[in-house]
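A.B. asks: Could you look at this predicted model? Sequence included:
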Amino acid sequence: MKWFSVLIAGLVLTMSGCASIGGKNEQWALPIMAVPLQPSIQQEVQIARTSQLLLRTDLNDDERAELHFQRGMYYDSLGLRELARYDFNQSLSLNPAQPEVFNLLGVYFTQVGQFDAAYEAFDSTLELDPNNQYAGRNRSIALYYGGRTDLALEDMTNHYNDDISDPFRSLWLYIIETKANKADATAQLEQSYAKRDDNWGWVLVGMMLDKVSQSDAFAEIAKGATDNVMLAQRLTEAYFYLAKHYQMQGDYATAVSLYKIALSFNVYEYVEHRYAFLELGRIFSAVRAEQAQQNNQQDNSEQ
């Protein structure tokens, strides 16, 4: 995590104000927040109960596989990814015909940049369950992060066409298509936004297109949340896509701060939380490459 500390120190200090967040168009005195989610008693009890059941010697393989899967899901919901991955691997060793487990492992591999392993995991999911929507989306995202834009765009286009009313499919299609053709991506997103329904996620699309102000978008999110859990979930999504918006504009300082806020709510099972760390790593790599290029140019000019 040393790179993360260096990244934060180097980028946040470049911001115009440490208490404000926003780009050139808007700034907020303070970001809209929710109380970070904490482990519940039910989650802790279920982990303890499942662990006790796994000590029994009279379980058959299917029962033991299911218990490992259940405990892995509880670990995953608490952000204990390595413990979750251990349980998922144990579950697969006992029952390999579990598409949902391969899908989760594929997401883990994507998070740590092991893209070939991620592709294989998602392919396994789709072989076992060809209609698995999550695996199709997640494979597309893995292909995007792995630099295979054409394949990613093909997968995400198919995923989008399966439900064009889903604003989050529109957002990911836009993010991926922007790598190939920003003008086409923007035109496609505007067409989708014009056909929007009352799904709250279209507020995020409007914000991405600068058709909804950031202050109005967050006011709408806060108004629509019925409790702190929902607010934390929606803010995780909102700050992630807003961070992506600024990152795509080259405003890395603002993007870093927004990704940090997206992570702060502890909504571990959301893909927006899962990939925020990955995005921070990509920003660090981009900044480091820019600094190296500037240093080389300076050295050449001095020669």
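C.D. replies: Done, it's in.
A.B. asks: Every contact and neighbour count from this point should use C-alpha atoms.
C.D. replies: Fine.
A.B. asks: Isn't Y259 up against Y239?
C.D. replies: Yes - at 6.5 Å, Y259 and Y239 qualify as touching, with contact defined as CA atoms under 8 Å.
A.B. asks: from memory L92 sits against R64, does it?
C.D. replies: No - contact criterion CA under 8 Å: L92 and R64 do not qualify, at 10.4 Å.
A.B. asks: list residues touching both of these two?
C.D. replies: Counting by CA atoms under 8 Å, 6 or more residues apart in numbering, L92 and R64 have no contacts in common.
A.B. asks: Which of those two has more residues huddled nearby?
C.D. replies: R64 (22 against 18; other CA atoms under 10 Å).
A.B. asks: For the closest residue to that one other than its chain neighbours, which residues are in contact?
C.D. replies: Of all residues not flanking R64 in the chain, L54 sits nearest, at 6.6 Å (CA to CA, 6 or more residues apart in numbering). Taking CA under 8 Å, 6+ apart, we find L54 in contact with 64, 67-68.
A.B. asks: Quickly note the distance from the most centrally placed residue in the chain to E26.
C.D. replies: The chain has E272 as the residue nearest its centroid, 2.6 Å off, counting by CA atoms, centre = their mean. Note on E272: its distance to E26, by CA to CA, to the nearest Å, is 23 Å.
A.B. asks: Then L126?
C.D. replies: L126 is 43 Å from E26, by CA to CA.
A.B. asks: These two - which one has more neighbours?
C.D. replies: L126 (21 against 11).
A.B. asks: How about residues contacting the helix or strand encompassing A135?
C.D. replies: For A135, the host element (DSSP states H and E) is helix 133-145. For helix 133-145, contacts defined as CA under 8 Å, 6+ apart pick out 103, 106-107, 110, 115, 118-119, 122, 125-126, 149, 151-156, 159, 172, 176.
A.B. asks: So which of the residues you listed belong to helices?
C.D. replies: In helices, judged by DSSP state H, the following of these are found: 103, 106-107, 110, 115, 118-119, 122, 125-126, 149, 151-156, 159, 172, 176.
A.B. asks: Can you verify V212 is assigned to a helix?
C.D. replies: No - looking at V212 with DSSP: H, G, I helix; E, B strand; the rest coil, it is coil, so not inside a helix.
A.B. asks: burial count for it?
C.D. replies: Using other CA under 10 Å: V212 sits among 16 other residues.
A.B. asks: Pretty sure it sits against V203.
C.D. replies: Yes - taking contacts as CA under 8 Å, V212 lies within contact range of V203: 7.0 Å.
A.B. asks: who's in contact with stretch 32-47?
C.D. replies: Taking CA under 8 Å, 6+ apart as the rule, stretch 32-47 contacts 71, 74-75, 78, 218, 228-229, 231-232, 235, 264-267.
A.B. asks: Spatially nearest residue to A262, not counting backbone neighbours?
C.D. replies: Excluding the flanking residues, the one nearest A262 by CA to CA, 6+ apart is T236, at 4.5 Å.
A.B. asks: got another, please set it beside the one above:
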Amino acid sequence: MFKQFGFLCVSIVAIAGCNPVSSVDTPVNTASTAQQESYPAMAVPLQPNALAENNIAELTQLLSGDKVKAADKAQIYLDRGRSYDSMGLRDLARMDYFKSLEINPRQADVYNLLGMYYTQIGKFDTAYQAFDSTIELDPSNLSAVFNRAVAQYYGKRPNLALDDMKTYYNSNPSDPFSALWLYIIESESDKNAALTRLKSTYENKTDQWEWMLVGVILNQVNEEDISNYIVNSTVNNTVMAQKFTEAYFYLGKSYMANGDIKRALCVYKLALSLNVFNYSEHSYALLELDRISDQFKSAIKNDKQENFVYR
């Protein structure tokens, strides 16, 4: 319990730049007021889902029977794999996805899930092959196009990543995530053009809350604004954890773009800490930490590691 409490005390300072929150005057039950330390509300890290655990147990029991049809068995393996995935048990999920494909190899969505898995663990060539299989089986599957673009971005194939993300963006320019990722990828080669496009898209934003994430990238929304919005607009802890996971990740991208590696490290770790395993930003935060690790190793060789150390 004490370890959990200590973790939360660290977590709640994140949006304020990973610095302690200033104390404020807080009323008490007397005529006087006392100076007390105040912390913003935070989502509690998600815990293992009892429903998912029960679902896994039931599906496993079904698979042990000898009267299950092959088509049903393929679906059961897929469903159990998704349940494993939601709990962060990705290797078990991968094995179930493969078992499902062994029974029915023409499942475009399963190849897409495998592509995401291989992206998350940095096996990009295998990820490309999985996404290619999805698109071959279902040419209209734009989710695979988006996921392949992200894989190519992390796999250092910027031109192909940009082509795929433009395809996805053009299919749905009102989607804030397509705008965000098009900017992230395009800014690697032409930051001015990427910024101009993002500003133009942002001018036509809707009330969808994720546009605040775009505002963060454009420095139109600050950390306190997005933190207050999530806390004040969300009463369900799971939804709050999901929103903070997204916010932490894109804050990290913003910090990295501005050269603030220390704060980026902090918020990427916080994106992981809430245990929202079924959100891509959770997995991408790990990839970002790997990139920072590579930069740190390079900095050590050049004796420039001061950017990575708090003083």
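C.D. replies: Everything's here; your move. Nothing here was measured: the structure is a model prediction, and the numbers come from that model.
A.B. asks: quick one on the thing from earlier: I'd guess the residue nearest to the centre of the first structure is in a strand, am I close?
C.D. replies: No - E272 of the first structure is assigned helix when assessed by three-state DSSP, not a strand.
A.B. asks: Can I get the buried part of the contacts of helix 133-145 of the first structure as one PyMOL selection?
C.D. replies: The buried residues among the contacts of helix 133-145 of the first structure can be selected in PyMOL (16 or more other CA atoms under 10 Å) with this line:
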select buried, resi 103+106+107+110+115+118+119+122+125+126+149+152+153+155+156+159+172+176
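A.B. asks: and the helix or strand hosting D299 of the first structure, what other elements does it pack with?
C.D. replies: Per DSSP H and E: D299 of the first structure is located in helix 271-302. Taking 3 or more CA pairs under 8 Å, 6 or more residues apart in numbering; DSSP states H and E as contact, the helices and strands that helix 271-302 of the first structure lies on are helix 2-12, helix 99-111, helix 228-248, helix 252-264.
A.B. asks: Buried residues, it. List them.
C.D. replies: 272-281, 283-284, 287.
A.B. asks: same deal with stretch 231-250 of the second structure?
C.D. replies: 231, 238, 240-250.
A.B. asks: Can you tell me what sits against that stretch?
C.D. replies: 15, 41-46, 213, 216-217, 226-227, 230, 267-268, 270-272, 274, 276, 279, 281-282, 284-285.
A.B. asks: follow-up on the earlier one: possible to save the helices and strands packed on helix 271-302 of the first structure as TSV with distance to N131 of the first structure?
C.D. replies: Conversion of these to TSV gives the following (distance: least, CA to CA, whole Å):
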stretch	distance to N131 of the first structure
helix 2-12	38
helix 99-111	11
helix 228-248	25
helix 252-264	30
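A.B. asks: which one in the second structure is aligned with A222 of the first structure?
C.D. replies: Alignment note (TM-score structural alignment): A222 of the first structure maps to V231 of the second structure.
A.B. asks: And for N103 of the first structure?
C.D. replies: Counting by TM-score structural alignment, N103 of the first structure lines up with N112 in the second structure.
A.B. asks: Check D87 of the first structure too.
C.D. replies: Using TM-score structural alignment as the criterion, D87 of the first structure maps onto D96 of the second structure.
A.B. asks: elements contacting the helix or strand hosting that match?
C.D. replies: For D96 of the second structure, the host element (DSSP H and E) is helix 90-103. With contacts defined as 3+ CA pairs under 8 Å, 6+ apart, helix 90-103 of the second structure has these neighbours: helix 70-86, helix 108-120.
A.B. asks: Distance to F146 of the second structure for these - can I get that in a markdown table?
C.D. replies: Shown next, in a markdown table, are those (distance: least, CA to CA, whole Å):
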| stretch | distance to F146 of the second structure |
| --- | --- |
| helix 70-86 | 20 |
| helix 108-120 | 10 |
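A.B. asks: which part of the second structure lines up with stretch 245-259 of the first structure?
C.D. replies: So stretch 245-259 of the first structure sits over residues 254-268 in the second structure, by TM-score structural alignment.
A.B. asks: neighbouring contacts of the matching stretch?
C.D. replies: In contact with stretch 254-268 of the second structure (CA under 8 Å, 6+ apart) are residues 14-15, 17-18, 216-217, 248-249, 251-253, 285-286, 288-289, 292, 307-310.
A.B. asks: Show me what D116 of the first structure aligns to in the second structure.
C.D. replies: Match for D116 of the first structure (TM-score structural alignment): D125.
A.B. asks: same question, T50 of the first structure
C.D. replies: Alignment note: T50 of the first structure maps to L59 in the second structure; criterion TM-score structural alignment.
A.B. asks: My read is that that match contacts R80, right?
C.D. replies: Yes - in this structure L59 of the second structure lies within contact range of R80 using CA under 8 Å: 6.4 Å.
A.B. asks: Looking at those two, which is more packed in?
C.D. replies: Higher neighbour count among L59 of the second structure and R80: R80, with 23 against 17, using other CA under 10 Å.
A.B. asks: Leaving out the residues flanking it, which one is nearest to the aligned partner of that one in the first structure?
C.D. replies: With TM-score structural alignment as the criterion, the equivalent of R80 of the second structure in the first structure is R71. Excluding the flanking residues, the one nearest R71 of the first structure by CA to CA, 6+ apart is I47, at 5.8 Å.
A.B. asks: In terms of helices and strands, where is the one you found?
C.D. replies: helix 41-53.
A.B. asks: Just list the residues touching the residue nearest to A97 of the first structure when sequence neighbours are not counted, thanks.
C.D. replies: Computed as CA to CA, 6+ apart, the closest residue to A97 of the first structure that is not its neighbour in sequence is L128, at 6.9 Å. Neighbouring residues of L128 of the first structure by CA under 8 Å, 6+ apart: 97-99.
A.B. asks: Please pull up the equivalent of L128 of the first structure in the second structure.
C.D. replies: By TM-score structural alignment, L128 of the first structure lines up with L137.
A.B. asks: distance of that match from M240 of the second structure?
C.D. replies: Relative to M240 of the second structure, and taking CA to CA, L137 of the second structure is found at 36 Å.
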